[in-house]
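**Student:** pasting the structure only:
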């Protein structure tokens, strides 16, 4: 086995500050690769996502849920077999090429929230240890941003916010994770960099002043909504507001343990069915070993679902 290598891994719901957090990590001297997604009018400062990783995550989401962008709501009967086969054929090579044979020391993709169980074996096989960073944002702000850019209905955007944040607590909590509030990153960028230095074990100043002056501005945040706005929007999905309140109570810059992360996920699972997930979006059991069993068909019936079948669209 190769010597252990620790990387920064940024994951969280789309439109929740993952790009800002990734840029903060980059300003501290980490390297996310040379083939990053290009800027767009929707994200003019950059996504900081490696295209090979994004392509593989999209392919696995397509196999899991029928939607390569955000994941679709799926029926009860589904099999992870196509996604597992894809992961077995590709993930180990990507991890080796990106993190073992190159100088890449970090990555970012919101889709890791849902797909990480398919990557876990490859990371473990190559002794690559992710230090997980999870930005979070007011769910209604994220949902409205998603609606404005991708025309995803706000109600579905709220469900996707819950599914991604619930999944990241379940799927990426092997060694705990760092929570970052999008609002707090914008309000205190230099303090956020100090938090990241401590979490990642980095020395030196990096280019914090440049990051704060050139990258961050209030125009990154087009929606500012109150707790009452969120409460009204979540009248039919109170678990969304509850999970956001819980993350906020833990607070910006808090490192939560593996056990705490999974306890939050269990407590906020409104259906009480960890195997199915509250919205049926491909969520897997809490414990890594249990996830491996599901992915390998232990105790399940293979072929009991159609990954390409009809599902509710995300927009």
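**Tutor:** Alright, I've got the coordinates. Quantities reported herein were computed from a predicted structural model and do not represent experimental measurements.
**Student:** make it CA atoms for all contacts and neighbour counts henceforth
**Tutor:** Noted.
**Student:** Using the three-state scheme, assign the closest residue to residue 195 other than its chain neighbours.
**Tutor:** Leaving aside its sequence neighbours, residue 195 sits nearest to residue 253 (Cα to Cα, 6 or more residues apart in numbering; 6.0 Å). Secondary structure for residue 253, judged by DSSP: H, G, I helix; E, B strand; the rest coil, is coil.
**Student:** Report how many residues lie close to residue 253.
**Tutor:** 24 (other Cα atoms under 10 Å).
**Student:** Surely it and residue 191 touch.
**Tutor:** No. Residue 253 is beyond contact range of residue 191, at 9.2 Å (criterion: Cα atoms under 8 Å).
**Student:** The residue nearest to residue 195: what's it in contact with?
**Tutor:** By Cα atoms under 8 Å, 6 or more residues apart in numbering, the contact set of residue 253 is 178, 179, 180, 181, 192, 195.
**Student:** make it 7 Å
**Tutor:** By Cα atoms under 7 Å, 6 or more residues apart in numbering, residue 253 lies in contact with 178, 179, 180, 195.
**Student:** which SSE is the first one in?
**Tutor:** The reference is to residue 178. strand 177-181 (DSSP states H and E).
**Student:** Just the residues contacting that strand, thanks.
**Tutor:** 131-137, 252-257.
**Student:** what do you get for stretch 122-136?
**Tutor:** By Cα under 7 Å, 6+ apart, stretch 122-136 touches 1-12, 16-18, 21, 91-92, 95-96, 177-182.
**Student:** repeat for stretch 16-28
**Tutor:** 10-12, 47-48, 108, 135-137, 142, 182, 193, 206-208, 211.
**Student:** putting a second one here so we can go through both:
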């Protein structure tokens, strides 16, 4: 490798093919904002912001990726082209060594220049203000200078930098590049980008400052590069702020971290100069220091080369070993998790079986208690009137017959149901004498119904538990036997509650009757609402006709116009056209529509004058109808002028400015915001 420094090389004009003159409209000055910076230093964020603020981006943009979710904002075709170019020069994008000097004098450089000219025209056309970004340009500025000259484009450079420790950490995570090698790559890009743009229109930007105060960064770029960003306005502020979120910065290094012993002095000095230039402006006194850094870096390259190569081999071996260990650990963890899951599943099944047994025992005790309570109630019923006792015995006999002949013919079942209805009718006649006993019996039925539901749930849980145990291990045959016994017991419990199904069917019949009654009430309520809605529309139409036919003609000839307008507003806003609360919002919207149709309310003017309404994002019409009118606020600029002239006062500055600037009112819907949003 030659000992000539890259800074001296940049001072020479490389020999390249003479490019044809670029076609562009006469009298137009083509400017390209070229974003330069190391990979992972915020070049995508800065270029994306320039695109939002009006710079034309390339036609074929590189798609977003996992490591750059907001997009790269650079040409995919030019990026692929530059990778091929670097390969032809014996280097690549992550090389920290200087470009081979002989490449610029070779015929290959001329071939690539012709291709680059065509690509630039294809991607940027004849844009008067475009933005171009690719970190590889930092090391190829002499080549691209010839391209820009050939297409008659004036480049103006935005050099963005980031803490080198953050850049190296990001490269290590994304590409597996050693931290120290990442620092050397950062130094190469920063020094060559600065040397290649010295004495030309340029601006230095700090990545953290871009994220914290993008407006100041945009103003600095306009001033330093002498360009005007056409979309730099409050209208796009939200778009830029949504794009430049703090989440773009995945690695954050404290400023004092750059002074750590791990960071070479060359990198500390270069980073310190870039930080000062970004904060206070470029200082020519630092040129000598930067030139010495670049020359020392180039001179030391042969010495560093073998060390870096050896370190790279060691890093690759370590990465392979770590990958192997990670894979082994993952396999071990997967096996341990599988064993743990199986053990947990078996323990859960055992606990479920035990819990089912305990719940079954509790349910049996509850059933015994309910049965005892039922026996006590039966004894109380026997002490009642002889006829009630006879009816009760007949009822129990009928229930026994229903249970015995449940699977019998339908005809017998219908006869039993008829008999049961007859008994219920007789019991109804004796309701006054047995009211207390019937309430107690109803409570018993509810409890039995709940017991039936719980028993069914327990039976389902027992089935699921038994199936899980059978799948888990064949050695759990003892648990399967116990499960069979539980199923038999559940079957017995089911048989015990079947005698209550007759009573349950009567309760369900009564529920269906109650449901029908509710449906009838809902239908009646619906008809009343529809009738009130029709009445609402009729009264609104009548009110509008009265205003247009009687009040408005008077307003045109009345000397006290402000008073008449207030009366019209009062007439509209105090008219009770809705009697039910659910229709209040509909009525308010119709009032608002009526006020706008008569020209009595200007929503845009009302929002402009009343800052509290504007800041809350409330619907102007609904706010005026519900609150503003009662508070004495004006509904339109005409009302404001008339009120002021009547009172002899002077309108407030905000109202006067809003009245002077208010255009003819368009018929537009108010924005649906906050609690006063229209539905």
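**Tutor:** Structure received. Nothing here was measured: the structure is a model prediction, and the numbers come from that model.
**Student:** that older thread, strands - which of the contacts of stretch 16-28 of structure 1 land there?
**Tutor:** Residues of the contacts of stretch 16-28 of structure 1 located in strands (DSSP state E): 10, 108, 135, 136.
**Student:** How about the secondary structure of the alignment partner in structure 2 of residue 52 of structure 1?
**Tutor:** In structure 2, the residue paired with residue 52 of structure 1 is residue 77, using TM-score structural alignment. Recorded secondary structure, residue 77 of structure 2: helix (three-state DSSP).
**Student:** how far away is residue 77 of structure 2 from residue 70 of structure 2?
**Tutor:** 19 Å (Cα to Cα, to the nearest Å).
**Student:** Report the contact partners of residue 89 of structure 1.
**Tutor:** Contacts of residue 89 of structure 1 (Cα under 7 Å, 6+ apart): none.
**Student:** name the element it belongs to?
**Tutor:** Using DSSP H and E, the element containing residue 89 of structure 1 is helix 81-95.
**Student:** counterpart of the helix or strand that contains residue 525 of structure 2 in structure 1, which residues?
**Tutor:** Residue 525 of structure 2 belongs to helix 501-546 when assigned by DSSP H and E. Mapped onto structure 1 using TM-score structural alignment, helix 501-546 of structure 2 covers no residues at all.
**Student:** The host helix or strand of residue 413 of structure 2: what's the following helix or strand?
**Tutor:** Per DSSP H and E, residue 413 of structure 2 falls inside helix 410-429. As assigned by DSSP H and E, the chain's next helix or strand after helix 410-429 of structure 2 is helix 435-472.
**Student:** Find me the equivalent region of that following helix in structure 1.
**Tutor:** Helix 435-472 of structure 2 covers no residues of structure 1 once aligned (TM-score structural alignment).
**Student:** elements contacting that helix?
**Tutor:** On a contact count with 3 or more Cα pairs under 7 Å, 6 or more residues apart in numbering; DSSP states H and E, helix 435-472 of structure 2 meets helix 287-382, helix 477-497.
**Student:** now with 10 Å?
**Tutor:** With contacts defined as 3 or more Cα pairs under 10 Å, 6 or more residues apart in numbering; DSSP states H and E, the packing partners of helix 435-472 of structure 2 are helix 287-382, helix 477-497, helix 501-546.
**Student:** So which of those helices is nearest residue 605 of structure 2?
**Tutor:** helix 501-546 (23.3 Å; Cα to Cα).
**Student:** Specify the angle between the closest one and helix 410-429 in degrees.
**Tutor:** Interaxial angle, helix 501-546 of structure 2 versus helix 410-429 (axes from the mean of the first three to the mean of the last three Cα atoms, to 10 degrees): 70 degrees.
**Student:** what helices or strands is helix 501-546 of structure 2 leaning on?
**Tutor:** Looks like helix 501-546 of structure 2 contacts helix 386-404, helix 410-429, helix 435-472, helix 561-573, helix 584-597 (3+ Cα pairs under 10 Å, 6+ apart).
**Student:** Quick check: buried residues in the fourth one?
**Tutor:** Along helix 561-573 of structure 2, the positions that meet the burial threshold by neighbour count (16 or more other Cα atoms under 10 Å) are 561, 562, 563, 564, 565, 566, 568, 569, 572, 573.
**Student:** go on, the second one?
**Tutor:** By neighbour count on 16+ other Cα under 10 Å, the buried set for helix 410-429 of structure 2 is 413, 416, 420, 423, 427.
**Student:** now those in CSV, with distance to residue 91 of structure 2?
**Tutor:** Output for the buried residues of helix 410-429 of structure 2, formatted as CSV (distance: Cα to Cα, whole Å):
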residue, distance to residue 91 of structure 2
413, 96
416, 99
420, 99
423, 103
427, 103
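**Student:** between the residues you listed, which is nearest residue 641 of structure 2?
**Tutor:** Using Cα to Cα, the buried residues of helix 410-429 of structure 2 come closest to residue 641 of structure 2 at residue 427, 81.7 Å.
**Student:** in what helix or strand does residue 144 of structure 1 lie?
**Tutor:** Counting by DSSP H and E, residue 144 of structure 1 is part of helix 139-150.
**Student:** how about that helix, aligned to which bit of structure 2?
**Tutor:** The aligned range for helix 139-150 of structure 1 is 164-175, by TM-score structural alignment.
**Student:** Show me which helix runs longest in structure 1.
**Tutor:** Criterion DSSP state H: the longest helix present in structure 1 is helix 154-171.
**Student:** From residue 392 of structure 2, how far off is the most far-flung residue of structure 2 relative to its centre?
**Tutor:** In terms of distance from the mean C-alpha position of structure 2, residue 386 ranks first, at 75.1 Å (Cα atoms, centre = their mean). Separation of residue 386 of structure 2 from residue 392 of structure 2 (Cα to Cα): 10 Å.
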